[in-house]
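Undergrad: Predicted model follows, preceded by the sequence.
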Amino acid sequence: MTKNKQTKDKFVIEASDVSTAWANVLLEVGKPGKRSNPICVVITDQGNNPPLLHRSIHNTLNNFLMKRKETKDKFVTIEETASTIFPYKKWELSGRIGIEALQKWYIGTYLKKYKARCTFSKETYFERMVNFRCVKSNKTADEITHLNQLEYLINKWNTQTISPTKSEMQLSCFDPGKDHTDPHGLKFPCLQQLGFWITPNKQLTLSAFYTTQYIDSRAYGNYFGLLYLGKFLAQQTHSVFHSLRCMVSNPLLEAKKCLLKDVFTEAKNYRIQEN
């Protein structure tokens, strides 16, 4: 297992489980007078089993989020945030079905119920991964279509006799045609782009780029969702999940620090010592 570490400039925080990684990001971003500098989180939660976690800090944060949810709709639980990136529970209960069957269920059944009850967002990241509206060019004319990006990438990797180029293994969550049209400012998506690569010895690394991220209310659930996605990709490509690398250019706190007192106190129990 990779040793937890934190560089002196605090730009990179690395841990072998999601709870420790998130706790140290929270402590770093929550420092008095701290400016919103970019941060890179590396979680080396290796293998295709469910992510490792520390139940104490997990429950402390979830309790905070559930209390905030009673008065503010935009606050949701860890699991709700994670499910917007990947529907892990459904995947597990369905016997780890393939991407085609998962997409069919998600678009045909799940999204209708989700959009009917959800008040904070009418779109999800996974929807854009498996049903991305785009313009497809051909010899005669351009046509508007919906692309299952995940299915394309998985098939591309599995069917090529020669490994695809590294630049091919990426997908978009940001859609300028839709997202640059809101006069009140962009609220979705914060996750812009994803990429993955598999080494010759079958180790898969997933990379994610966020333009901004609320560390207290969203980041922990985001990390879980990304880990779920990475483990799904590893299973679908007959590889082994190795690590998540998540870059955030503008990490912020959504709640006031005084409201996060219990969460900060618990996070200190997982502080990584500087090298």
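TA: Thanks, I have it.

Undergrad: going forward, measure contacts and count neighbours with C-alpha atoms only.
TA: Fine.

Undergrad: which other helices and strands contact the helix or strand hosting Y152?
TA: According to DSSP states H and E, Y152 maps onto helix 149-159. In this structure, helix 149-159 packs against helix 99-105, helix 125-130, strand 170-172, with contacts taken as 3 or more C-alpha pairs under 8 Å, 6 or more residues apart in numbering; DSSP states H and E.

Undergrad: Out of the ones you listed, which is the most enclosed?
TA: Comparing the helices and strands packed on helix 149-159 by mean neighbour count (mean count of other C-alpha atoms under 10 Å), helix 125-130 comes out on top with a mean of 22.

Undergrad: ok, residues contacting the helix or strand that that helix is followed by?
TA: Using DSSP H and E, the helix or strand that follows helix 125-130 in sequence is strand 132-137. With C-alpha atoms under 8 Å, 6 or more residues apart in numbering as the test, strand 132-137 has contacts from D142, E143, I144, T145, H146, L147, N148, Q149.

Undergrad: those helices in the stretch 151-275 of the chain, which residues are they?
TA: All helices of the stretch 151-275 of the chain, identified by DSSP state H, counting those that start in this stretch, fall at 176-179, 220-236, 261-267.

Undergrad: can you pull the contacts of the residue nearest the centre of the chain?
TA: Centroid-nearest residue in the chain: L226, 3.4 Å away (criterion: C-alpha atoms, centre = their mean). Taking C-alpha under 8 Å, 6+ apart as the contact definition, L226 lies against A82, I85, F86, L206, L244.

Undergrad: Quick check: the closest residue to the fourth one other than its chain neighbours vs G225, distance?
TA: Put plainly, it is L206. With C-alpha to C-alpha, 6 or more residues apart in numbering as the criterion, L206 has its nearest non-adjacent residue at 4.5 Å, and that residue is F196. Using C-alpha to C-alpha, to the nearest Å, F196 is found at 15 Å from G225.

Undergrad: got another, please set it beside the one above:
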Amino acid sequence: MIVEGNSPAECWLKILQKILSRSGREISPLEVRINNVSIVPPYQKELEEDINNFLSKIRQPSIEKTAGTIFPQSLIGGKQSVYQRYEKIWSHIQKDHKNKRGTYFQRMTSWGRMSGDNINQLQLIVDTYKGVDGVRKGVHRRSALIATIFDPRIDHTHQPMLGFPCLQQVCIVPHDDEVMEMNAIYAMQYLSTRAYGNYAGLMRLGEFMAREMGLKFTHLNCMISTISLGDKMNKSEAEVLLKKYVQYVK
């Protein structure tokens, strides 16, 4: 099943509609394709407020907080890089028990830290693609433009519920040295609690990587093995929410 739209808000509502049209609470598999066309739907702010109110009620992180685990937009700017600024506040971020196994941005920018390594995969992707002045030319091999999150050394466990990481890897896909798409691969995604923030954070990461690589970001593609409504929202609540916005779902 494929869902396509021009914003995280549009895609989120389309997925909600598809889940509610089925007898169960899941879709497996699902591809979500978000076009990066800078369109802000007129209902987006109100929808985000409704989702955040629900998240607050069930004591789950807001859309913005979830998005920040993938890309910390607030750290962009200033003399220091986003990597340096994130490193400075990492000890504070890690104090939150939800981040005890890391965050997605932390795994992409200091992969393997928990097991002795410290690899900035995002910077390596940029350096690989653009090359290093006076040292070597850029290499555009697609298999080199991948950031891995899942670490089998610490993530393969026998725990019935792990919680993190659901996002497995991110792949940068350039076309003709002008534009790029980004693919994100998920083992599991929860629509009611995480999906909107996931899409927002990934769109920001795509924009960042495109700027760093001298390209234009055109599409985000999320390949999701299973997406669930989540056990925090019942179908009656979901139907009430969808009814409010169904006029916008085409």
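TA: Nice, I can see it. Keep in mind that what you see is a predicted model, and the values were worked out from it rather than measured.

Undergrad: Give me the TM-score for this pair.
TA: Here the TM-score for the pair of chains, by TM-score structural alignment, normalised by the length of structure 2, is 0.88; 240 aligned residues with a C-alpha RMSD of 2.2 Å.

Undergrad: List the members of the contacts of L226 of structure 1 that persist in structure 2.
TA: Mapping these onto structure 2 (both residues aligned by TM-score structural alignment, their matches' C-alpha atoms under 8 Å) leaves A82, I85, F86, L244 still in contact.

Undergrad: Tell me the spacing between the alignment partner in structure 2 of S56 of structure 1 and N52 of structure 2.
TA: Alignment note (TM-score structural alignment): S56 of structure 1 maps to E46 of structure 2. Distance, E46 of structure 2 to N52 of structure 2, using C-alpha to C-alpha: 10 Å.

Undergrad: what range in structure 1 matches stretch 8-16 of structure 2?
TA: So stretch 8-16 of structure 2 sits over residues 18-26 in structure 1, by TM-score structural alignment.

Undergrad: Revised request: answer the last question for stretch 189-202 of structure 2.
TA: The alignment of stretch 189-202 of structure 2 onto structure 1 (TM-score structural alignment) covers residues 213-226.

Undergrad: Contact partners for A67 of structure 2?
TA: Contacts of A67 of structure 2 by C-alpha under 8 Å, 6+ apart are G197, N198, Y199, A200, G201, L202.

Undergrad: Counting neighbours, go ahead and name the busier of F196 and G225 of structure 1.
TA: Legend: neighbour count by other C-alpha atoms under 10 Å for F196 of structure 1 and G225, higher for G225 (26 against 21).

Undergrad: Quick one: residues contacting the more buried one.
TA: T81, A82, S83, T84, I85, F86, Y88.

Undergrad: excluding its backbone neighbours, what's nearest the fourth one?
TA: Spatial nearest neighbour of T84 of structure 1, chain neighbours left out: T124 (5.0 Å); criterion: C-alpha to C-alpha, 6+ apart.

Undergrad: Map the one you found onto structure 2.
TA: For T124 of structure 1, the residue aligned by TM-score structural alignment is T103.

Undergrad: give me the number of residues near that match?
TA: 22.

Undergrad: Would you check that it makes contact with I70?
TA: Yes - counting by C-alpha atoms under 8 Å, T103 of structure 2 touches I70, with 7.1 Å between them.

Undergrad: what touches both of those two?
TA: Common contact partners of T103 of structure 2 and I70 (C-alpha under 8 Å, 6+ apart): none.

Undergrad: how many other residues sit next to G33 of structure 1?
TA: A count of nearby residues for G33 of structure 1, using other C-alpha under 10 Å, gives 7.

Undergrad: Also the one 4 residues further on?
TA: Burial of N37 of structure 1, expressed as a neighbour count using other C-alpha under 10 Å, amounts to 13.

Undergrad: for it, helix, strand, or coil?
TA: The three-state label given to N37 of structure 1 by DSSP: H, G, I helix; E, B strand; the rest coil is coil.

Undergrad: and the gap between it and G30 of structure 1?
TA: N37 of structure 1 sits 12 Å away from G30 of structure 1 when distances are taken as C-alpha to C-alpha.

Undergrad: my guess is F11 of structure 1 meets V42, correct?
TA: No - counting by C-alpha under 8 Å, F11 of structure 1 stays clear of V42, with 10.8 Å between them.

Undergrad: Looking at those two now, which is surrounded by more residues?
TA: For F11 of structure 1 versus V42, neighbours defined as other C-alpha under 10 Å are more numerous around V42 (24 against 16).

Undergrad: Distance of the match of T124 of structure 1 relative to G197 of structure 2?
TA: As judged by C-alpha to C-alpha, T103 of structure 2 and G197 of structure 2 stand 13 Å apart.

Undergrad: which position in structure 2 aligns with T81 of structure 1?
TA: In structure 2, the residue paired with T81 of structure 1 is T66, using TM-score structural alignment.

Undergrad: what about the helix or strand hosting its match, how far off from structure 1?
TA: Using DSSP H and E, the element containing T66 of structure 2 is helix 63-70. For helix 63-70 of structure 2, the mean deviation from structure 1 after alignment is 0.3 Å (mean C-alpha distance after the TM-score superposition for structure 1).

Undergrad: centre of the chain versus that helix, how much separation?
TA: Centre-to-centre, helix 63-70 of structure 2 and its host chain are 8 Å apart (C-alpha atoms, centre = their mean, to the nearest Å).
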